[in-house]
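Coordinates only, no sequence provided:
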């Protein structure tokens, strides 16, 4: 199959339909020539644009500071010990502790000082009192740590010893919040890959990080990320790369979940624009007022020779060997390391590999698994299963993380939705008609049909209804939704010519009728039209070619909407 261009409109928008257009007089333009031409700021659940400051990149100091105690005099240590610990220790205990701490603060040679010190409380202490003693040691004498050695009749004996790195890490783990949220700035790298890099640097599993929505790869993007149980002082250590930077830490008690955002703000520079005049100015204004067709953009379907929805078709039909062959083959197109690791394996159909001796095939899978870099987590997990069970393609497929493998069936739903919306617009135009499905209650985000990972929103059937002659004039085109096909039998389908039977015929054309039976994909709704906010544009004359222009567009879209779908209303992307 020949490779597809990034903006292949024939695949994505079969009818070439655009709002208010019957001919194609759009200017030709190029996008994403440089990552800085496509800048995306996430908009959080409070409606605020995610911020990033380069001045905030400096690492923060560790919470336990020792330096200020390394030059204290014996007299100062004794005074501090009497002030802080006199309620716990008698005079002898205070003297012993002061001498022990002074030896640490003055860097006395290890052979001349005790490794630890035992002191006994002069008063009866329950657990709360013992905890107060440990907190006093930790707060005022950071060169030492303490623990309860034994407790006889409520008179505890404490063991004092020099603070180690292990003590510091344990203390940080106890005192740090459950989650650290931070802003991730990434350039020319996708969200999953960026977090994979961070997890390798910090030696933590990738699942320690969560985010509200994936962002474009070929762009500069800013988004919030949550890290479970990782101190900001460690996270900030990744700021040695121009591709990945972090800032703006906050302590939170809950993680980020997919869909925890309002939308995204875009600043896009169109390059080599063939022409721009009053007609294009008016088109931009009309989109801000009337909206644009809410197609799924090309990111949904991948950029390799094997579109992601074709993999989804194989999965829906239970053809796991075919799905794996297409997935691994598409990965090989972009990774020289993976290509080298899998040399000798056929990706036309994994079952072709079974024509050889089973032991030989197993050995090739094992060799490929061992040669596959750890950073290629999905590929390596697949090869790991095939190295143990060469014919168990289903087990290999389900080794892929659930959210990742669902992207392929979501892509299948999306391409069907795109085609059905084109059919609906061809048949009935951009006016509400009897038989349409509309959203009558709830927030506009629900009619987007899904969160950033394709899940159906928390909307009941009562939030949607069929347009009738009686209520036809109470709805606008922005209220119209089309269903994403799935197994949910309560989904409403239009009662006109683009109803459930039309969906069934389209799924049959894609060999995907079983999508109606896939319990993992219930389906949902998505608005036919989307409306941007805060939209503006300016023309930038070219410095090198007087006949070509650059145009900067700025706008915000709610979650689930694609900037590329808006752009195609204005320009023909080359």
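Yes, it's here. Worth saying up front: this structure is predicted, and the values here are computed from it rather than measured.

contacts and neighbour counts: CA atoms only from here.
Fine.

what sits up against the strand or helix carrying residue 567?
Assigned by DSSP states H and E, residue 567 falls within helix 563-570. For helix 563-570, contacts defined as CA atoms under 8 Å, 6 or more residues apart in numbering pick out 18-19, 26-27, 266, 280, 283-284, 292-298, 557, 573.

Now do the helices in the stretch 151-300 of the chain.
With DSSP state H, counting those that start in this stretch applied, the stretch 151-300 of the chain shows helices at 165-175, 191-202, 232-235, 278-290, listed in chain order.

What's the first helix or strand after the helix holding residue 567?
Helix 563-570 is succeeded, C-terminally, by strand 572-573 (DSSP H and E).

now for that following strand, which elements pack on it?
Using 3 or more CA pairs under 8 Å, 6 or more residues apart in numbering; DSSP states H and E, the elements in contact with strand 572-573 are strand 28-29.

Which strands or helices does the strand it packs on pack on?
Packed next to strand 28-29, using 3+ CA pairs under 8 Å, 6+ apart, are strand 263-273, strand 572-573.

The longest helix seen in the chain to helix 191-202, inter-axis angle?
With DSSP state H setting the assignment, residue counts place helix 402-428 as the longest helix in the chain. Here the directions of helix 402-428 and helix 191-202 differ by 160 degrees (axes from the mean of the first three to the mean of the last three CA atoms, to 10 degrees).

Please compare the first structure with the one that follows:
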């Protein structure tokens, strides 16, 4: 075992498990040189799991959802409500079921149709106007119509005029069913009016919120929005017209949040307009019902369950969060509606399982072609019952092309390159490698890396963390220009205009800063605007750096042998420990050493957190001193302001690749065997490209495995 100082991991001295010489080469010359396929919890490649539903199975999906007792009960209540209105007795109630069924699989851009799906048919809506004549009398109904349009033409500003001047008395109605019918009829016929009941007396007046919204959007949009609110259909969404004016979109966001923020939430999505210009649309959806500690009522248990659709996502040269942003925009849902087991490499071709909430298979299938044009392939669609957890996978399979293969400069000139490659592969296959976190865990930045941001967050220095987040690197590309502008001017709005659309995280933070300011509270909200998995990733990055240094100290101090006080695990060696508890960790005793029952492959080191146990040897003091040096001596690894709790976990000191094979790309033979090595000489001039494939457990890094094989930075 020996160190190699040029590690590229913050100057960290790496240690090798094997003593082979290795070789040089380059990886990731292109995305296709680095192919990553997720392995699910059952040990299957996600590219092989499931299959797209047949057209027939998708066609009956609507009928299956309609057969759900909760949904049927809701439709029955709608029919009973119509039956309370004598004038609507003859309306064809089966039409409601047809419309309701069609609403289940429609796309998000059919917002007015979505509202119609949860309300009576067009014929019934027209008859609702007759309901006004029925309950109010023809004279009062006509007076209401005159009042409505007269008031609408004047459109008094909010706060102007007396309440009496803008109020029309409809009458007194002792029966609740009558009042309900009148409220519904008035709202449908005159969306700009609102009705109020006071001791069985109904009054109508101009809706100031409607009028204020009409100052920002068209009446058609305002009508559609209020119809969407009236529908109370939590599976529906409403989308305003495309808008290129950011200030105008901000005003719409603020207005909706001001009056309806407890009921709905808004999100802007990029959209390509018909004229080729990039615009944005605001999508509104109902908030999820907040859960409380109170006992649930029986009615709560009968609500229509959320729809979950699982699929395999193949992306090329794209960050996971960027891919999620594209998917959310296409489907008209929020990025938080997507879940996945882990974030994959950017410069690679990656396949992984994702699950999206409240999107049916039909709807996702309809978007496959448009998503493919953005470099995203969506296939293997199948139903699911719940979201994925981060880490809910067995591992990943890697197919990697290493180019420009050559021997190390200090190597023996007479040595065979094929011998060096074969020796390296066999040694790592036998002994494994030190399970370091790879450089991508910390980011590629030279000035600031993710672990520095994580340390600032752990210290709850959230303003400093934001400045670290926007610290530019060398170069004059658009991203660094935008970051440099922010650091020099703290002009959030200007930075947002400069920041490219694909920088999802940066734009989320900037939007929050633009809304809430650059102070401590604003920066807190900015960090909170990121998904939980992203917020916690910065903390994990810092903890990973501590783990890497602890691993080096452990190997320097004790070598590749089990010592007293080590932490070991007795579970299945093929499984990852990231989500397992302390009960599965054992402290090695003197008796254990005498019995020689544990191997170095069972030794684990803790990731810092508030629910882990440290080794009972020199490592315990090392962890204390390392955290103290970073100002975390009293850190509880909880950040209440960001809703972050870091319990910690355990990670194996060594990792073992499975199914490790290699092949020269020029050779059409099977992967090299030991006999092949003696048949080829002087091959370095003709064979300089190598294909390597292997599988690793969850949270293990292919680049670290390659470092051990090649004995150099990759």
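On my side now, so go ahead. Since we're looking at a predicted model, the values are computed, not measured.

just to revisit the earlier point, to residue 134 of structure 1, which of the helices of the stretch 151-300 of structure 1 lies closest?
For these, the distance to residue 134 of structure 1 is smallest for helix 165-175, at 11.5 Å, taking CA to CA.

how distant is the closest one from the center of its chain?
Relative to the chain's own centre, helix 165-175 of structure 1 is displaced by 29 Å; criterion: CA atoms, centre = their mean, to the nearest Å.

again with stretch 337-346 of structure 1
28 Å.

Quickly note the distance from residue 73 of structure 2 to residue 102 of structure 2.
17 Å (CA to CA, to the nearest Å).

circling back to that earlier point, which among the contacts of helix 563-570 of structure 1 count as buried?
Among the contacts of helix 563-570 of structure 1, those classed as buried by 16 or more other CA atoms under 10 Å are 18-19, 26-27, 266, 280, 284, 292-298, 557, 573.

from the helices and strands packed on strand 28-29 of structure 1, which stretch is densest packed?
strand 263-273 (a mean of 23; mean count of other CA atoms under 10 Å).

Quick one: closest of the helices and strands packed on strand 28-29 of structure 1 to residue 364 of structure 1.
Per CA to CA, nearest to residue 364 of structure 1 of these: strand 572-573, 43.0 Å.

Kindly state which residue of structure 2 is aligned to residue 170 of structure 1.
Structural alignment (TM-score structural alignment) places residue 170 of structure 1 against residue 104 in structure 2.

next one: residue 432 of structure 1
Using TM-score structural alignment, residue 432 of structure 1 sits opposite residue 562 in structure 2.

Now do its match against residue 126 of structure 2, distance only.
Taken as CA to CA, the span from residue 562 of structure 2 to residue 126 of structure 2 is 82 Å.

So residue 148 of structure 2 belongs to a helix, correct?
Yes. Under DSSP: H, G, I helix; E, B strand; the rest coil, residue 148 of structure 2 sits within a helix.

Now do the same for it: its match in structure 1.
In structure 1, residue 148 of structure 2 lands on no residue (TM-score structural alignment).

Name the secondary structure element that contains residue 468 of structure 1.
Per DSSP H and E, there is no helix or strand for residue 468 of structure 1.

Compute the distance between it and residue 491 of structure 1, please.
Relative to residue 491 of structure 1, and taking CA to CA, residue 468 of structure 1 is found at 18 Å.

between the two, which one's more packed in?
Counted by other CA atoms under 10 Å, residue 468 of structure 1 and residue 491 do not tie: residue 491 has more neighbours, with 18 against 14.

Quick one: map the more buried one onto structure 2.
Aligned partner of residue 491 of structure 1 by TM-score structural alignment: residue 613.

contacting residues around that match?
With CA under 8 Å, 6+ apart, residue 613 of structure 2 has these contacts: 582, 606.
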